[in-house]
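**Q** predicted structure and sequence below. I'll ask about it afterward.
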Amino acid sequence: MEIREATPQDWPRIYPFWSRIVEDGSTYVYPLGLGSDDARAVWMESPPGLTVVAVEGDDILGSAKMGPNRPGRGAHVATGSFMVDPERQGRGVGRALGAYVIDWAGREGYHSIQFNAVVESNVVAVRLWQSLGFTIAGTVPEAFDHRTNGLVGLHIMVRKL
C-alpha cells in the first residue's frame, strides 16, 4: 500500500465510497445527498491542507484529508478526516492513513491534532485513534443523529505532537 497526494483524477474513484459512507448515516456529519461537485468541495483540501489516497496498484483503498483545525490563532492545531472503502476495511488502511496524518502534522510544525467529531458509537474508530495516541478530551452528548441508534455523542479527540 502506498499513500500519495490525491489528484483531481482520483475524485471519481473516491466519491462512490465517500457517498456510500456518508449515506450510511453512522459516522459522518456531512449532509446526506451531496452530489459529486459539492462533496468534492468538502473533501478535496487546498493548501495549507492536503488530501491523500491510499492505493494498491490502481485501486484506491481509502482517503484522508488534513489541515489546520481552525484559522488564525488556532492554526497550530491540525485536524483530519478519514474514509476507507467499505470493501477494503480490515486491511490496515485506516491505521496507515492515521499514521500518515500524524507524521504530516509533525513535519508541518503543528503542536497537536484534534478530531472534532468522532461518533462515540463508532467503537472501531475510537479504538484506532486511542491506539495511535489520541485521548477523548470530551464528549458532546446527543450531538450526532445516528441513522439507527438515534442521538449519540460526538467525541473530541486530541493528540499532542
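**A** That came through fine.
**Q** rest of the way, CA atoms for contacts and neighbours
**A** OK.
**Q** all helices of the chain, in order?
**A** 11-24, 36-43, 93-107, 123-131 (DSSP state H).
**Q** okay, now the one to match up with it:
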Amino acid sequence: MTVREATENDWPQIWPIFRDIVREQTTFAYDPGMSEDEARRTWLRGEPARTVVAVADDQVLGTANMYPNRAGPGSHVASASFMVDSAARGRRVGRTLVEDMIAWARRREFVAVQFNAVVETNTAAVQLYENLGFRTIGIAPGAFRHPSEGDVGLRIMWLDLREN
C-alpha cells in the first residue's frame, strides 16, 4: 500500500467511500444529502490543504485531507479527516493515512494537530489516535446525533508536535 497525492482521476473511487461513510451518519457530521459535487469540493481541497489516497493495486482503499485548522492566528495547527473503505478496514489503512498526515504536518512545520470532532463512539479511531500520541483535551457532550446511540460526545483530540 502506498499513499500519494489524490487527483481528480481518483474521485470516482473516492466518491463511493465518501458517500457511504457520510450516509452511515456514525462518524462524520456532514449532510447525508450532500451532492457529489458538494462532496468533491469539500474533500478535494487545494493549497494550503492536501488530499491523499492510500492505494494498493490501483485500488483506492482510503483517503485523507489535511489543512490548517484555522486561518490567520490558528494556521500553525493542522487538522485532518480520514475515510477508509469498509472492505479495507483492519488492514492498517487508517494508521498509514494518519502517519502520513503527521509526517506532512511536521514537514510543513505545524506545531500541533487538532481533530475538532472525533465521534466518541468511533472507538477504532479514538484508539488509533491515542496509540499515535493524541490525547483528548475536551468533549462536547451530546454534540453528535448518532443514528442508533442517540446524542453522543465529540472529542477534541490534540497532538503536540513539539513534544515528539
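**A** Perfect, thanks for sending it. Nothing here was measured: the structure is a model prediction, and the numbers come from that model.
**Q** TM-score for this pair?
**A** Once the chains are laid over each other, their TM-score by TM-score structural alignment, normalised by the length of structure 1 reads 0.99; 161 aligned residues with a C-alpha RMSD of 0.5 Å.
**Q** out of the helices of structure 1, which is the most enclosed?
**A** Most buried of these, by mean neighbour count (mean count of other C-alpha atoms under 10 Å): helix 93-107, with a mean of 19.
**Q** circling back to that earlier point, quick one: which of the helices of structure 1 is nearest residue 68 of structure 1?
**A** helix 93-107 (9.1 Å; C-alpha to C-alpha).
**Q** equivalent range in structure 2 for stretch 41-58 of structure 1?
**A** Here stretch 41-58 of structure 1 aligns to structure 2 at residues 41-58, judged by TM-score structural alignment.
**Q** so how far does the matching stretch reach from one end to the other?
**A** End-to-end distance for stretch 41-58 of structure 2, by C-alpha to C-alpha, to the nearest Å: 23 Å.
**Q** give the buried residues for it.
**A** 43, 44, 49, 50, 51, 52, 53, 54, 55 (16 or more other C-alpha atoms under 10 Å).
**Q** also stretch 151-161 of structure 1?
**A** 152, 153, 154, 155, 156, 157, 158, 159.
**Q** re the thing from before, relative to residue 146 of structure 1, which of the helices of structure 1 is closest?
**A** Closest among the helices of structure 1, using C-alpha to C-alpha: helix 11-24, at 9.2 Å.
**Q** can you list contacts of stretch 127-136 of structure 1?
**A** Stretch 127-136 of structure 1 is contacted from outside by 95, 98, 99, 155, 156, 157, 158, 159, using C-alpha atoms under 8 Å, 6 or more residues apart in numbering.
**Q** which two among the residues you listed are spaced furthest apart?
**A** 99 and 155 (19.6 Å).
**Q** gap between the most centrally placed residue in structure 1 and residue 90 of structure 1?
**A** In structure 1, the residue lying closest to the centroid (C-alpha atoms, centre = their mean) is residue 81, at 1.5 Å. Residue 81 of structure 1 sits 18 Å away from residue 90 of structure 1, going by C-alpha to C-alpha.
**Q** next one: residue 19 of structure 1
**A** According to C-alpha to C-alpha, residue 19 of structure 1 stands 20 Å off from residue 90 of structure 1.
**Q** again with residue 31 of structure 1
**A** Distance, residue 31 of structure 1 to residue 90 of structure 1, using C-alpha to C-alpha: 26 Å.
**Q** now swap in residue 117 of structure 1 and tell me
**A** Applying C-alpha to C-alpha to residue 117 of structure 1 and residue 90 of structure 1 gives a distance of 22 Å.
**Q** which one of these two has more residues nearby?
**A** residue 117 (19 against 10; other C-alpha atoms under 10 Å).
**Q** give me every residue that touches the more buried one.
**A** Shown in contact with residue 117 of structure 1 (C-alpha under 8 Å, 6+ apart): 154, 155, 156, 157.
**Q** all strands of structure 1, in order?
**A** Using DSSP state E, the strands of structure 1 run over 2-5, 50-56, 59-68, 77-84, 112-119, 135-146, 150-160.
**Q** give me the mean deviation of the last one from structure 2.
**A** Going back to what we said before, that points to strand 150-160 of structure 1. Taken over the aligned residues, the distance from strand 150-160 of structure 1 to structure 2 averages 0.3 Å (mean C-alpha distance after the TM-score superposition for structure 1).
**Q** tilt between that strand and strand 135-146?
**A** 150 degrees (axes from the mean of the first three to the mean of the last three C-alpha atoms, to 10 degrees).
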